[in-house]
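Undergrad: 3D model of this:
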Amino acid sequence: MDTTTELAGSPWTRGSLAAELAALGVRPGSVLLVHSSLKSLGWVCGGPVAVVQALLDALGPDGTLVVPTHTPDNSDPAAWQHPPVPESWWPVIREHMPAFDPAVTPSRWMGLISETVRTWPGARRSAHPQVSFAALGPAAEEVVAGHRLDDMLGESSPLGAVSRLDGDVLLLGVGHDSNTSLHLAEYRLPAPPRLRQGAAIFEDGRRAWVWWEDVDISEHDFERLGEDFDDTGAVAMGPVGAAACRLMRQHAAVDFAVGWFSKHRQTVTE
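TA: The predicted model follows:
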């Protein structure tokens, strides 16, 4: 492979990324939920640490950085599809899956930037065993506190907290299919479909497998929804490093999604 062309030009740095984040419209002092792909940024001097530093620089000392730190493998194996596992394994997994521990359990498939925030000094993490979020900054505890087991991505979740704090969403080199805030709109629909969920947690200090019922979420149409939302002009688009990025007010995206779902999805009626 010829890497000369690949590495042409100057590398991206903490300072250059922070300047591009500011140019995109990141608001100092705001609450910013970031979904990201480190690879999309190109060659960054300092890797994910420099990216997190740049995000914190753009937000300033009064801003709060939020990232997804989900652990979808801590779930009922009967629903696993990529890949599925034999039915004979299900009881073994339910009995032996390690309990979720906010301080120890790594996120899965959320990327190196999210994992770097999760382990950053002073970071706080919500307690949901499948869809936790981590936050850094003055509003971190307010964002992650009170994340109910049966309200994965609803009003009691960090998504609801970002909404109450009038926060923003940054898609850093990823598309709307990664925009978890659109799930908050599903919770705001009348009579959304519901699904039985399961996970391993600590209950009274002991590992336990627990069941609950929650909204049956789906991102199958998020890209199409996102294209329509982009067309409204409410999304700032531009480069950060080598990545194509989108920045939006979360309330605008969620409000649009509620209307879009009402038009394009069939809802459950009693």
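
Undergrad: only C-alpha atoms for contact and neighbour calcs from this point on.
TA: OK.

Undergrad: what's the neighbour count on Leu32?
TA: 29 (other Cα atoms under 10 Å).

Undergrad: cool, and Val51?
TA: 24.

Undergrad: what does Pro102 give?
TA: As a burial measure, Pro102 scores 19 neighbours (other Cα under 10 Å).

Undergrad: so how far is Arg118 from it?
TA: Here Pro102 is placed at a distance of 9 Å from Arg118 (Cα to Cα, to the nearest Å).

Undergrad: where do the contact lists of these two overlap?
TA: The contact sets of Pro102 and Arg118 overlap at Arg125 (Cα atoms under 8 Å, 6 or more residues apart in numbering).

Undergrad: For the residue nearest to the spatial centre of the chain, give me its contacts.
TA: Centre of the chain computed as the mean C-alpha position; nearest residue by Cα atoms, centre = their mean is Pro68, 3.4 Å away. Neighbour list for Pro68: Val34, His35, Met110, Ser114, Val131, Ser132, Phe133, Ala134 [criterion: Cα under 8 Å, 6+ apart].

Undergrad: Alongside the first, I'd like the structure of this one:
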Amino acid sequence: MNDKATITGNLRALGVQSGDLLMVHASLKAIGAVEGGPRAIVASILEAVGPNGTLMGYASWDRSPYDETLNGAQLSEERRRNWPPFHPETAGTYRGFGVLNQYLVDTPDALRSAHPDSSMVAVGSLAREMIEPHVLGRAFGQGSPLERFVKRGGKVLLLGAPLDAVTVLHYAEAIAEIPGKRRVTYEMPLLDPQGQTIWAHTEDFDSNGILSCFAIDGEPDAVETIANAYVLLGRHREGPVARAHSYLFDAKDIVEFGVEYLERNFGAAGLT
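TA: Below you'll find the model as predicted:
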């Protein structure tokens, strides 16, 4: 069984430094048993980035009605009336993006962004800057936490998580100048200033397939495709953290590569 000191030492060997702005994606199964459990893993990462560092995660929401309202789909009036509104301080996290995110949300002084389906959580010196603002219609693109994360020199940490988990590449999808980007509409229940639930309609890029060729069931999406191509360049760090094979990426570098990859292969020039 690994302990907090081992995890912290592994992270430093991987290249995590004090003062880092770090976005983590983790597989607890891949990490294996750790003394103190997931809370100790969060504490290890926070120790590695130090008091001047910041830790981020992609929390989303376990009650997001994204699929139920996607592209005009309708909830019954009863389900709509009984659906809970999103509240950053009490909402659960979507387990499909990693159980560790719930422990990150529950960490003292953690802050969470206001976008229900794409909510981010952050702890540390830049937490407030990372999570505000985060409005509907700007989940991952311009004006989003991901844009600020990239501009602030963030790093992406995969702790045993697969390469399709590099959320920051959704920012590359959003800003790449390529024709035919897919967009979606959906609704989210929010609280108005009077504490009443309102259903907000929004439109955004399709993060499940920015182009039709990346929206085929069972086939890699753009994030996985770009991340695999990027790893072949060897511009990253990788190694063990506990039992997990892990990766450390420079966010700005992988985003710039992702934009170039999309524009070269799917931009107007590449289609002629």
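
Undergrad: Tell me how the two chains score on TM-score.
TA: Both chains were compared after superposition, and using TM-score structural alignment, normalised by the length of the first structure their TM-score is 0.87; 252 aligned residues with a Cα RMSD of 2.0 Å.

Undergrad: and Glu115 of the first structure, what helix or strand is that in?
TA: When secondary structure is defined using DSSP states H and E, the element that contains Glu115 of the first structure is helix 112-118.

Undergrad: Would you check the span in the second structure matched by that helix?
TA: Counting by TM-score structural alignment, helix 112-118 of the first structure falls onto residues 99-105 of the second structure.

Undergrad: who's in contact with that stretch?
TA: Contacts to stretch 99-105 of the second structure, defined as Cα under 8 Å, 6+ apart, come from residues 26-28, 38-39, 42, 57-59, 92-93, 110-112, 121-123.

Undergrad: In strands only, show me these.
TA: Secondary structure assignment by DSSP state E places Ala26, Gly57, Tyr58, Leu111, Arg112, Val121, Ala122, Val123 of the contacts of stretch 99-105 of the second structure in strands.

Undergrad: quick one: which of the residues you listed is nearest Trp83 of the second structure?
TA: Trp83 of the second structure has its nearest neighbour among these in Arg112, at 20.4 Å by Cα to Cα.

Undergrad: gap between that closest one and Trp61 of the second structure?
TA: From Arg112 of the second structure across to Trp61 of the second structure, the span is 11 Å (Cα to Cα).

Undergrad: Regarding the first structure, what is its longest helix?
TA: Longest among the helix segments of the first structure by residue count, using DSSP state H, is helix 250-264.

Undergrad: how big is the offset of it relative to the second structure?
TA: With both structures laid over each other, helix 250-264 of the first structure and its partner residues in the second structure are 1.3 Å apart on average (mean Cα distance after the TM-score superposition for the first structure).

Undergrad: Now that helix: buried residues?
TA: Judged by neighbour count (16 or more other Cα atoms under 10 Å), helix 250-264 of the first structure contains these buried residues: Gln250, His251, Ala253, Val254, Phe256, Ala257, Val258, Phe261.

Undergrad: same thing with stretch 63-82 of the first structure?
TA: Of the residues in stretch 63-82 of the first structure, those buried by neighbour count under the rule 16+ other Cα under 10 Å are 63-72, 74-78.

Undergrad: can you check stretch 225-241 of the first structure too?
TA: Taking 16+ other Cα under 10 Å as the criterion, stretch 225-241 of the first structure shows Leu225, Gly226, Phe229, Asp230, Val235, Met237, Gly238, Pro239, Val240, Gly241 as buried.

Undergrad: again with stretch 185-200 of the second structure
TA: Burial within stretch 185-200 of the second structure, assessed by neighbour count using 16+ other Cα under 10 Å, is assigned to Thr185, Tyr186, Glu187, Met188, Pro189, Leu190, Thr197.

Undergrad: The alignment partner in the first structure of the fourth one: helix or strand, and which one exactly?
TA: The alignment partner of Met188 of the second structure in the first structure, by TM-score structural alignment, is Ala199. Using DSSP H and E, Ala199 of the first structure falls within strand 194-203.

Undergrad: Mean distance between the next helix or strand after that strand and the second structure after superposition?
TA: The C-terminal neighbour of strand 194-203 of the first structure among helices and strands, as given by DSSP H and E, is strand 206-215. Strand 206-215 of the first structure: mean distance to aligned residues in the second structure after superposition is 1.0 Å, counting by mean Cα distance after the TM-score superposition for the first structure.

Undergrad: tilt between strand 206-215 of the first structure and strand 194-203?
TA: Between the axes of strand 206-215 of the first structure and strand 194-203, defined by axes from the mean of the first three to the mean of the last three Cα atoms, to 10 degrees, the angle is 160 degrees.

Undergrad: helices or strands up against strand 206-215 of the first structure?
TA: strand 194-203 (3 or more Cα pairs under 8 Å, 6 or more residues apart in numbering; DSSP states H and E).

Undergrad: Go again with 10 Å.
TA: Strand 206-215 of the first structure makes packing contacts with helix 90-96, helix 181-187, strand 194-203 when contacts are defined by 3 or more Cα pairs under 10 Å, 6 or more residues apart in numbering; DSSP states H and E.

Undergrad: How about residues contacting that strand?
TA: Residues from elsewhere that reach strand 206-215 of the first structure (Cα atoms under 10 Å, 6 or more residues apart in numbering): 74-76, 93-100, 149-154, 183, 186-187, 191-203.

Undergrad: repeat that for 7 Å
TA: 94, 99, 150-151, 187, 192-202 (Cα atoms under 7 Å, 6 or more residues apart in numbering).

Undergrad: Equivalent analysis for stretch 73-91 of the second structure, please.
TA: By Cα under 7 Å, 6+ apart, the residues outside stretch 73-91 of the second structure that reach it are Trp61, Glu68, Thr69, Arg112, Ser113, Ala114, Pro116, Pro189, Leu190, Leu191, Thr197.

Undergrad: which residues touch the second one?
TA: With contacts defined as Cα under 7 Å, 6+ apart, Glu68 of the second structure is in contact with Gln74, Leu75.

Undergrad: What strand or helix carries it?
TA: Once you assign secondary structure using DSSP H and E, Glu68 of the second structure falls within helix 66-69.

Undergrad: how far does that helix sit from the chain's center?
TA: With Cα atoms, centre = their mean, to the nearest Å as the basis, the distance from the averaged C-alpha position of helix 66-69 of the second structure to the chain average is 19 Å.

Undergrad: What count of nearby residues applies to Cys45 of the first structure?
TA: By other Cα under 10 Å, the burial measure for Cys45 of the first structure, its neighbour count, is 14.

Undergrad: next one: the one 5 residues further on
TA: If you count neighbours by other Cα under 10 Å, Ala50 of the first structure ends up with 19.

Undergrad: quick one: what helix or strand has the counterpart of Ser163 of the first structure in the second structure in it?
TA: Using TM-score structural alignment as the criterion, Ser163 of the first structure maps onto Val150 of the second structure. The secondary structure element spanning Val150 of the second structure is helix 145-151 (assigned by DSSP H and E).
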